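*Asks:* Output the structure for:
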Amino acid sequence: MLRGRDTECDVLLELIRAARSGQSAVLAVQGEAGIGKTALLDYLVDAATGCRVLRAAGVESEMELAFAGLHQLCNPLLDGLDGLPAPQAEALGTAFGMRAGKPPDRFVIGLGVLTLLSEHAGDQPLICVIDDAQWLDQASAQILTFVARRLAAESVVMVFAARAREDEQAWAGLPRLMVHGLKQADAVAVLESVVTTPLDVRVRDRILAETRGNPLALLELPRWLSSAELTFGPDQTAAGTVAGRLEERFRRRLEPLPAETRRLLLIAAAEPLGDVGLLWRAAERLGLGEDAATPAEAADLIDVWDTVRFRHPLVRSAVYRSAALRDRQAAHRALAEATDPDRDPDRRAWHRAHAASGPDEAVAAELERSADRALAHGGLAAGAAFLARAARLTPDGVSRVERELKAAQTMLHAGAFDDALQLLGLLDHRSLTELQRARAEVLRAQIAFASNRGDEALPLLLAAARRLEPLDLELALDTYVTALEATLFAARRIGEAGAVEVAHAALSAPVPLRPRRSDQLLQCMAVLQVDGYAASTRLMRDVTEAYLEEHLPLEEGLRFLVLAGSMACDRWDLPGWTAIAERHLEYTREAGALNALQFALNSVVYPRLFRGDLATAGALLDEANALAEVAGTTLHPYGAIGLAAYRGDTGAEELITAAKTDATARGEGLVVVLTSWANAVIRNGNGDYPAALAHCREFLFPPGNDDGRPVFLPVGSQPGGWTLAELVEAATRCGEHSTAAAAAGLLAEIAAASGTDWALGIAARSAAQLHDAGPADDLFREAIDRLGQAGVGVEQARTRLLYGEWLRRAGRRSDARTQLRDAHDALTAMGVDAFAERARRELAATGETVRRRRADTRKELTAQELHIARLAADGRTNPEIGAELYLSRHTVEWHLRKVFAKLDVTSRRQLRSALERPVA
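*Replies:* Below you'll find the model as predicted:
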């Protein structure tokens, strides 16, 4: 056991015990430099007898090389790459530069790593140890933490050791072990174990206070202090952090070494792979022999054997940072010359860049080629880093600006907004063409919109589009589209200042000789703002048809499908909306565009919800959660808000309130509108009509409007139209008939302009609720028929519920039972629980005996288990299920064993019957 680390060692031993019992275990060990994280990892490895160990370490100088850390960990297993499913093998081979191919989907890379680890853990537990994880490249950190969160029934232990930082998000949600300084007694024992002379108590206490129990500092201190200092105390108190002081002390230990040894150490510090052959090839180019390593090994600074390993990462950083610039350049130059240009062209280019003493077009061009390779492997962060350094080394001013703009664009796609803005700031001091300046403005506006989907980006986008008109008309028109997209996310109301200004500017722009689909989309969005809803519905239909054409380039689909889907949604065209949303999801999966994929998943959720397929909607949100893990981002709340609404989940108030508060602060009005609608649906489902009415008023009644009539709608009719429908239901139950009539009137206008069965069905239902007799019967029946034809299953079932309630109040109990029974069965099957319970209560009020349902064993299944069970019942194999849900086949098998036990079945055929049987 390590001194003073009994608790930490017990935690690590428990991980090994879990792996030996067939379960996975994950841990993030965090603490300051020198606190003992690496010693704990070594203890774990020593204790893992009978297990296979994989080790990797992040290196600060490799942070820009995509998948470098992941490759280091997986390299011993890559002989089995061809044993993986073909898409996973292709993705890993492409990511590691072993094969040529299109940019791999990060999910497939993650699944490939998961499968690789899982399959190799079949014979013996697998222990994966990642040291200095704070220095992993971004792509590796994302994939490894994604895999860690998806481990379940594999005999795999994954332990990360990283310095604790306040801004660290990569390890969020992983089990953590915080390592602190040793307690007083243990710290004294460690210090005295390396001090060979008597130590004055006062000096000892001062040393203990300064080191704060840091084991490395305690062990190294006797090497730094003279006998006099150990007797009478150090001459002065060292300033700065413990890590900084340790690095400085290591730097001082370098000074007595021979110059040849320091040069060899510098080569090793600049070469992160620990490749002994590469070290000696580079050393030979600087005239250094193997004997140059002897003094460093004797000083316990480095070990050169089958691999090159520094005593501590702080030794590496001390060596590199203390060297003169010309010496660092010489080391990198030697490494570049010693690196095989065919096997490792990117690392060679990186060394050449660090060796350059000034602008060098040849090196810049090589870096740009490396950037293209990184982007082809899905390494956006690496591609941006290569491009930024290429720009710095570019001698020609025009070419330099072009590379800086390309780098900033790549940083935008990678989500590195601050880095992109910093790079764009450099352009303010350069001589730019008008087109380059306009492109820079567009990038700034796009960054503002991507980082904060509120009002901030709108004026920036408008100004950039106007500047671009005489320079690049197509880019100008696309920028107008983005500006109108900003009005959509801000939920600007039709006719509102700002939105109308953008629309007028777009309509006044020159018409291109060959109009594109995106120009058609722009006209539709602009007409909607300037001329209103009725004038734009024909254009909405044309846009929907245009974006469902067979030949749609991938880049165009990624950029514009989400807006085309919005137009189909605004027209209440469920089939068109569904088809476009599904196509957008397909395109984002193909491109591996993680940020766009989150929006695509949330977009697909809503058509599923309205169709009544809440189970699939929930599965899509599970995937979105997994995506947020691999991308290291916060999950967008859109889909979760809608699912909570239809489930009638009053416990979702915290989720909805948090989403609303955050969106209000950012000016993202679309989320605010969704929260008003969702709260109204939840309250109507639970029969709390006054609360539902209050939530509708919150959005539909602007300040100063006291006449009880909703007068404004946001861009288009959705989700404002959905909220109008909730308002009619809540207002009629609260006796506010004039308010209900005004909302129903607006819905009738929308339906007349739209002409779709969905819109006409909702309008008919809303009108029916205004009548006590006469037309109500026909209107309810019309609504049921139209909503059924439109495929809006939830709204059709809700209409049956409303019709049944109306029939009961009219004294037609037999007819009411028919409608209420159909509503209850449909809503229950769909999982629309609050409205189903409302239907049950109404059935009981008609005098029908509603038998108490026995406990449904399906309710005992978790959401993930239910999803896996349905896929298995549909005939999917375990690997196919794993590929869809980003799980290993072993984890799928583990879940299915639990499902079979809970449902008391023994085969997949019985599983289908168990899931389909009605609940008595």
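*Asks:* use CA for all of it now, contacts and neighbours both
*Replies:* Fine.
*Asks:* how about the strands in the chain?
*Replies:* 25-30, 52-57, 126-131, 156-162, 176-178, 302-304, 308-310 (DSSP state E).
*Asks:* List the contacts of residue 264.
*Replies:* Residue 264 sits next to 283, 288, 292-293 when contact means Cα atoms under 8 Å, 6 or more residues apart in numbering.
*Asks:* Tell me how far the most centrally placed residue in the chain lies from residue 621.
*Replies:* Compute the mean C-alpha point of the chain, and by Cα atoms, centre = their mean the closest residue is residue 628, 2.7 Å away. As judged by Cα to Cα, to the nearest Å, residue 628 and residue 621 stand 10 Å apart.
*Asks:* I'd say residue 478 and residue 518 touch.
*Replies:* Yes. In this structure residue 478 lies within contact range of residue 518 using Cα atoms under 8 Å: 7.2 Å.
*Asks:* ok, the two, which is more surrounded?
*Replies:* Higher neighbour count among residue 478 and residue 518: residue 518, with 23 against 19, using other Cα atoms under 10 Å.
*Asks:* sorry, back to before: mind picking the two most distant members of the contacts of residue 264?
*Replies:* Across the contacts of residue 264, the longest distance by Cα to Cα is 10.5 Å; it joins 283 and 293.
*Asks:* Give the residue from those two that has the larger number of neighbours.
*Replies:* The residue with more neighbours, out of residue 283 and residue 293, is residue 283; 24 against 20, by other Cα under 10 Å.
*Asks:* so who does the more buried one touch?
*Replies:* For residue 283, the contacting residues are 264, 267, 289, 334, by Cα under 8 Å, 6+ apart.
*Asks:* Next, the structure of the following sequence, for comparison with the previous one:
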Amino acid sequence: MPNNTRGFELRGRQRERDTIDRLLRDVHDGRSHVLVLRGEPGAGKTALLDYLIERSPAGRVTRTAGVEPESEIAYAALQQLCAPLLGRLERLPEPQRAALATAFGLTPGDPPEGLLVGLAVLGLFAEAAAEQPLVCVVDDVQWVDRMSEVILTFVARRLDAESVALVFASRSPGDEQVLSGLPELRVEGLPDAEARALLDSVLTGPVDARVRDRIVAETRGNPLALLELPQGLTPAELAFGFGPQSATPLVSRVEEGFQRRIAALPADTRRLLVTAAVEPVGDVTLLWRALERLGVSPDAVAPAEAAGLVEFGTRVRFRHPLVRSAAWRSADAAELREVHRALAEVTDPGQDPDRRAWHRAHAAVGPDEEVASELERSADRALARGGRAAAASFLERATELTADPGRRATLALAAAHAHFAAGAPAQVPGLLAAAELGPLDPLQRAGVERLRAQVAFVLNPGRTAGPPLLAAARRLEALDLAAARETYLSALGAAVYAGRLGGGDLRRAAEAARAVPAGEDPAGLLLAGLAAWSLDGYAPAAPLLRRALDALTADEDLGLLWLAGPVAHEVWQDEIWHRLTEQAVGFARATGALSLLPTALVFRAGALLFEGRFADASDLLDEVGALGRATGLAVHPSASLALAAHRGRELPALELIEATVKDADARDEGRLLGLAGYAKAALFNGLGRYPAALEAARQAVEHEDLAVFNWTLGELIEAAVRSGEPAVASQARERLAGRTAAAETDWARGVQAVADALAGPPEQAEEHYREAVERLSATRIRLPLARARLLYGEWLRRDNRRGDARGQLRAAHDAFTAMGAEGFAERAGRELAATGETVRQRTLGAREELTSQEAQIARLAVSGRTNPEIGAVLFLSPRTVEWHLRKVFIKLGIGSRRELAAALRGR
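*Replies:* Presented below is the predicted three-dimensional model:
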């Protein structure tokens, strides 16, 4: 099937054409549309993209394609796709404009984070589509550079109402993980009749019917194979069927056919095709200058075009990517080096230094210190643009070209760090092994050990990660005390997360950390506090942990949030918890800190959950999920577990709990088991199934997991009292008291007052319930407050004080209903009904129903944020925000932002 749709009809592709036509209609009507075409090489994906482009109005299309030699250059495909749109760059907000300009190398600046670049590309597409619908086409996604793939995936998940079509083509099988989760259209082989018709169109002589059947069967209707395989058969094979059947995969056979056709061309034409295959962007001017150095004349083009292998226009375009790869593989190593050398010589070192360095690197026969230095400079430029993966590739190749053992080891270590920062930890061990072959100084050797341990922690944060981190910290202790403290903290944190599955790792890490001279920086203070918590117990550690939290004020310390968040819970500091999580999310959004944002969002969702803001927490967790799918980053389940448990929907909550238990066992991460037990206890307490809650809580409190133990003690006391186990409740109350007394906060005292009311002297119960309500009312923690009111109301009803009970139960029921805590709301409703009050079920008319995203946009609008500001928070384009707000106005029956606050309160 030819690549160009002009002048011919796509055979057997009515379903695909209908899909594309609907896509274009949606975009014309103001909606965005994303589509991934998946199929094996030669299935016709590029032809369908050509059909899409032909059907799109002129001037509204931008196109790029992944090229295998270009796959290591950061933002290569993205820059080509965005190049026609850069005239609108000035319309973007300054942080986005600066991030994109830096990423594309247009201006110098600090390395941009991926999220800011993604938001800038989203805004750029939206600005272009504001004038007329925009169609963006990306072919051969499997060869797109990593940063372009991440950004385009991010953008694809955020498009909504911008009048943008973003259409990809990717190979299958083998590349299903690329752009996973986006709408797909599988491009299969042609139907039998259409396949036979296409085959007949290229057969020029008599063909045995069985041979025709065999070709159609072997190609499975693949259009390119139908056109190409007959050209590899002799007239005798076509007419009589002589010749063996091939066991070679179809794609390889098609490529071999192209290789045979290339081999039959004149030598200069073959060299032309090899050079065009190596030159990644199809720059005709650059290609001719390189060919001139190779002694190839323009006449060499004609045989290649006559053979239907390549087209020369404003750009060079191969008929199919398999032609490019066949041309590339047809050259031996010496010829490829010669071609790379010619391309390096004609590439402007001022305009395109990185491609020139890359060509020079591939032209080198052996070690070349000059080229290695040039690659180092390219790595620095890649890092300045945020291209960590590209920097890693440059440094890795520089390592190969360096003869000096010491410099080679240094480069290998730098490449390993770059791969780790790029989110490719699996690439690190081999480079560390190479670095260890060279003469490393003691600090470098300690750095190797530390990085190896960090990789182990990222790949498996369970118990296996702690000991290597501890060993690295010990090695660093005499070399770099600050780095040693940070590594000890990582080792101690790994042991905390390993929990009950960590053996004696926690004590060993704490003892080693305590021997290090104390530091007054946040990491040093947190290390001292956690060491005391591990070795001395809760009461001596609490003041140290509070001091560490107080020191966490600077944005640069927010990388410690993975430990600081649980610590804030451990010492019952709701204000610090609120401040830290809000600050972390704000910092991560403002800077696009992709490494911090998922963790910040998870902990912020947990804070909002305990504040009773379930909808806001759910919005953030939805965002975390989208980030995880777009970037592949792992998401910690703590907030999702707590939210599912308190929502009270039994089946989905139990499914998530069981999945977490399996994950914890697989990763040896014992703290996850504690979280799962706590979630199950909270779920069953909400549903009024107290024996099941008691069993779950009993198992969970066998180990004092950081923060989780505090939460679970409260669940255990409530479940034990309701299950008729006063001795269990009393013991848990005493254990809790030792912690809440040391914490000295209203949150801690309020939780203890609930425990005292439930499990303390009966004659003091009401006094304690009143204290609990008063204490918790002074905090941000609205979920525990509602639960305290529920328990107080239940106690009052059992004391036959129905009037007093109604006030507490009604407040609890209203709070739970507003939060979305369905299990606890039903429990409060049953108690209210038992007092004789009719419980009105809250119903919402269709006009009032808002989606989660609409509700979040409405709340942000009420807070005074503009559409661009809301878009920056939610990673949406301003046009999409405006579109959602119009839907909100219609659903709420209002006409402007001024009416939003009242309408939302009325709900």
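*Asks:* And the TM-score between them?
*Replies:* Comparison of the two superposed chains (TM-score structural alignment, normalised by the length of structure 2) gives a TM-score of 0.95, and 898 aligned residues with a Cα RMSD of 2.2 Å.
*Asks:* ok so, going back, which one, of the strands of structure 1, ends up nearest to residue 787 of structure 1?
*Replies:* Nearest to residue 787 of structure 1 among the strands of structure 1 is strand 25-30 (49.0 Å), distances taken as Cα to Cα.
*Asks:* what's the closest one in contact with?
*Replies:* For strand 25-30 of structure 1, the surrounding residues in contact (Cα under 8 Å, 6+ apart) are 15, 18-19, 37, 148, 151-152, 156-164, 171, 174-179.
*Asks:* And stretch 549-567 of structure 2, by the same measure?
*Replies:* When contacts are defined by Cα under 8 Å, 6+ apart, stretch 549-567 of structure 2 is touched by residues 493, 521-523, 526, 545, 568, 576-577, 580-581, 583-584, 587, 596, 599-600, 603, 706-707.
*Asks:* sorry, back to before: what is the nearest of the contacts of residue 264 of structure 1 to residue 801 of structure 1?
*Replies:* Of all these, residue 801 of structure 1 sits closest to residue 283, with 81.9 Å by Cα to Cα.
*Asks:* Distance across stretch 554-564 of structure 2, terminal residue to terminal residue?
*Replies:* Criterion Cα to Cα; first-to-last residue distance in stretch 554-564 of structure 2 is 13 Å.
*Asks:* For it, which residues meet the burial criterion?
*Replies:* 558-564 (16 or more other Cα atoms under 10 Å).
*Asks:* Ok, stretch 426-435 of structure 2 next?
*Replies:* For stretch 426-435 of structure 2, burial by neighbour count (16+ other Cα under 10 Å) applies to 427-429, 431-435.
*Asks:* cool, stretch 100-114 of structure 1 as well?
*Replies:* By neighbour count on 16+ other Cα under 10 Å, the buried set for stretch 100-114 of structure 1 is 102-114.
*Asks:* Which part of structure 2 matches that stretch?
*Replies:* Aligned using TM-score structural alignment, stretch 100-114 of structure 1 spans residues 108-122 in structure 2.
*Asks:* same thing with stretch 23-39 of structure 1?
*Replies:* Counting by TM-score structural alignment, stretch 23-39 of structure 1 lines up with residues 31-47 of structure 2.
*Asks:* what about the matching stretch, distance to the chain center?
*Replies:* Here stretch 31-47 of structure 2 is found 23 Å from its chain centre; the criterion is Cα atoms, centre = their mean, to the nearest Å.
*Asks:* same question, stretch 835-848 of structure 2
*Replies:* 39 Å.
*Asks:* Where do the helices of the stretch 351-500 of structure 1 begin and end?
*Replies:* Under the criterion DSSP state H, counting those that start in this stretch, the stretch 351-500 of structure 1 contains helices at 361-376, 380-392, 397-414, 417-427, 434-451, 457-468, 473-489, 499-508.
*Asks:* Tell me which of these is the most buried.
*Replies:* Stretch with highest mean neighbour count among the helices of the stretch 351-500 of structure 1: helix 380-392 (a mean of 26; mean count of other Cα atoms under 10 Å).
*Asks:* what does that one correspond to over in structure 2?
*Replies:* The aligned range for helix 380-392 of structure 1 is 388-400, by TM-score structural alignment.
*Asks:* can you count the residues close to residue 841 of structure 1?
*Replies:* Neighbouring residues of residue 841 of structure 1 were enumerated by other Cα under 10 Å; the total is 15.
*Asks:* ditto for residue 295 of structure 2
*Replies:* Neighbourhood size, residue 295 of structure 2 [other Cα under 10 Å]: 11.
*Asks:* list the ones among the contacts of residue 264 of structure 1 that structure 2 also has?
*Replies:* Here is what carries over to structure 2 from the contacts of residue 264 of structure 1, by both residues aligned by TM-score structural alignment, their matches' Cα atoms under 8 Å: 283, 288, 292-293.
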